[in-house]
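Undergrad: Can you look at this prediction? I've put the sequence above it.
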Amino acid sequence: MRRALTGSKNTSSTTVSPESTEARIASSALRLFATKGFAASGIREIASAAGITTASLYHYMGTKEDLLVHLMRTSLERFVTVGRQSLEGLTSPAECLAALVRIHVATEGLHPLMSIVNDSEVRSLIGASKDAVMRVRDEYEALWSQTIKSGVEQGIFHVAEPSLARLALLEMCNGVAHWYVAEERLALGEVSDHFADMALALVDAQSDGKRLAVSTLGMRPASFEIGLVQRIYSEYK
């Protein structure tokens, strides 16, 4: 009987045991989808990269689209989980926005292949498959929408089009996966704090007439959000 990969929590070589066949398949597919694109990646290529035959590959998965949907849904579900947990205990919209930016930047920096696939391959999905992925993505983006809306309603954020602000901020954070290299000058925590400051500037965050920044909010260190991302992803091993 075919044992479908869909439904498994193993999605990439960075988050699952490399000895597992499912892990090798997911890791190989993820790398190919991120570097070549879903349409240009063939079933034979995925099987070869995973070190198995094409016939064996079908024992672990349904279609190539099933594999893409699985990778994207599980990755986005982690985004939702880590996003919600980053907001726990925070009441200020400015702190909430900074926390969301930090976890998004951390995820893009630590798991760039997953992030690139999430950002670029929705276009490859149709029908029910696309709807399933979009529901999870919408759930994550709602955290941002609610935070920005709350900031505007409380007079802390000053932005005429909150929905455009959300799109601009997400696009800004998504780009990290394409250029961040851990060995470069800035550590990931520093990058996330700089991005959080830019996000607060974009929504014109103010309190008592003074502009808000990470340094003025008295926030916990960025290592908290980085550790949160690492912990949530490690739970999928």
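TA: Alright, I've got the coordinates.
Undergrad: CA atoms for contacts and neighbours, from now on please.
TA: Noted.
Undergrad: to the chain's geometric centre, what's the distance from stretch 129-144?
TA: Distance of stretch 129-144 from the chain centroid (C-alpha atoms, centre = their mean, to the nearest Å) equals 12 Å.
Undergrad: another one to put next to it:
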Amino acid sequence: MSTAQGGPYERAHRPTRPEGAPTVDRRSAIRQAALRLFASQGYRSTTMTDIGAAVGIRGPSLYKHVASKHELLAEIMIDTMDQLIADNAAAVAGTDDVREQLRRSTEAHIRYHARHRLEAFVGNREIGSLEQADQDRVLSRRSDYERRFRELIERGVAEGAFCVRSARIASYSILDMGIGVSSWFHEGGEFSVDQLAYHYGDTALRIVGARHPGPAPQEHDLPLG
């Protein structure tokens, strides 16, 4: 997710900046500080004072940049889902082959969760901290995102490419892999993000019983051991 530009929610809720007002970069820094604090100590235990201290802003000055910590949480969670949906749409756009579409969708899902671990962690843990209207917005986007995987799997079954008893359970299983990756992956470890994405893409095809899986990874694609 690009915090420099922000997602649809942030753009819709960002006031026009008058002359001499704080820059978007400062707001982005506040949002990133809030994300780190929400992840490390929890949303409810984080105060606006904590967030201000993390970026060197004291007291009421923080409210020139953001209205509340709830606004920050809602932006983070809604923009996360918007980015996942956009990545999914881009992943399937380049091919009509249902097997390749599922692989690419899974790879995009894994890449996001590997590169945005804090967003994934906060989004998974703090859904109950959102006010109802924003919680509904997040849950609606989550349903849309899951449905994209499920309908892809259902299409694969209808075309004879996949063999699975429950497309819904299969889609949940694939989506859960992203949450797992966000909990343990770190840069500089045994696998690169791309290697990890390919591995999980292959696993997704096995979950749906793909009858003709894609080509096996080349020797240089995945580390030995």
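TA: Received, thanks. Remember, predicted model here, so these are calculated numbers, not experimental data.
Undergrad: could you pull out the strands for structure 2?
TA: Applying DSSP state E to structure 2 gives no strands.
Undergrad: quick check: longest helix of it.
TA: For structure 2, the longest helix by residue count, based on DSSP state H, is helix 132-158.
Undergrad: Enumerate the positions of it that are buried.
TA: For helix 132-158 of structure 2, a neighbour-count test (16 or more other C-alpha atoms under 10 Å) marks 134-135, 138, 141-142, 145-150, 152-154, 156-157 as buried.
Undergrad: Can you state the residues of structure 1 onto which that helix aligns?
TA: Aligned using TM-score structural alignment, helix 132-158 of structure 2 spans residues 127-153 in structure 1.
Undergrad: Stretch 24-41 of structure 1 maps to which residues in structure 2?
TA: Using TM-score structural alignment, stretch 24-41 of structure 1 corresponds to residues 29-46 of structure 2.
Undergrad: Can you list the residue ranges for helices in structure 1?
TA: 21-35, 43-50, 54-60, 64-87, 93-110, 112-120, 127-153, 162-174, 176-179, 188-202, 214-217, 223-234.
Undergrad: Remind me what the longest one packs against, helices and strands.
TA: Spelled out, that is helix 127-153 of structure 1. If you count contacts as 3 or more C-alpha pairs under 8 Å, 6 or more residues apart in numbering; DSSP states H and E, helix 127-153 of structure 1 packs onto helix 64-87, helix 93-110, helix 162-174.
Undergrad: okay, the ones you listed, which one's buried deepest?
TA: helix 93-110 (a mean of 26; mean count of other C-alpha atoms under 10 Å).
Undergrad: against structure 2, where does it fall?
TA: Using TM-score structural alignment, helix 93-110 of structure 1 corresponds to residues 98-115 of structure 2.
Undergrad: got the contact list for the matching stretch?
TA: 84, 87-88, 91-92, 95, 120, 149, 152-153, 155-156, 161, 174-175, 177-179, 181-182, 185-186, 193-194, 196-198, 200-202, 204-205, 210, 213-214 (C-alpha atoms under 8 Å, 6 or more residues apart in numbering).
Undergrad: That stretch vs structure 1, mean deviation?
TA: Comparison of stretch 98-115 of structure 2 with structure 1 after fitting gives an average deviation of 0.9 Å (mean C-alpha distance after the TM-score superposition for structure 1).
Undergrad: Next: stretch 138-153 of structure 2.
TA: Its match in structure 1 and stretch 138-153 of structure 2 itself, once the structures are fitted together, sit a mean 1.8 Å apart by mean C-alpha distance after the TM-score superposition for structure 1.
Undergrad: can you give me the offset of that stretch from its chain's centre?
TA: 13 Å.
Undergrad: again with stretch 45-56 of structure 1
TA: Worked out by C-alpha atoms, centre = their mean, stretch 45-56 of structure 1 lies 27 Å from the chain centre.
Undergrad: who's in contact with it?
TA: So stretch 45-56 of structure 1 is contacted by 21, 24-25, 27-29, 32, 43-44, 57 (C-alpha under 8 Å, 6+ apart).
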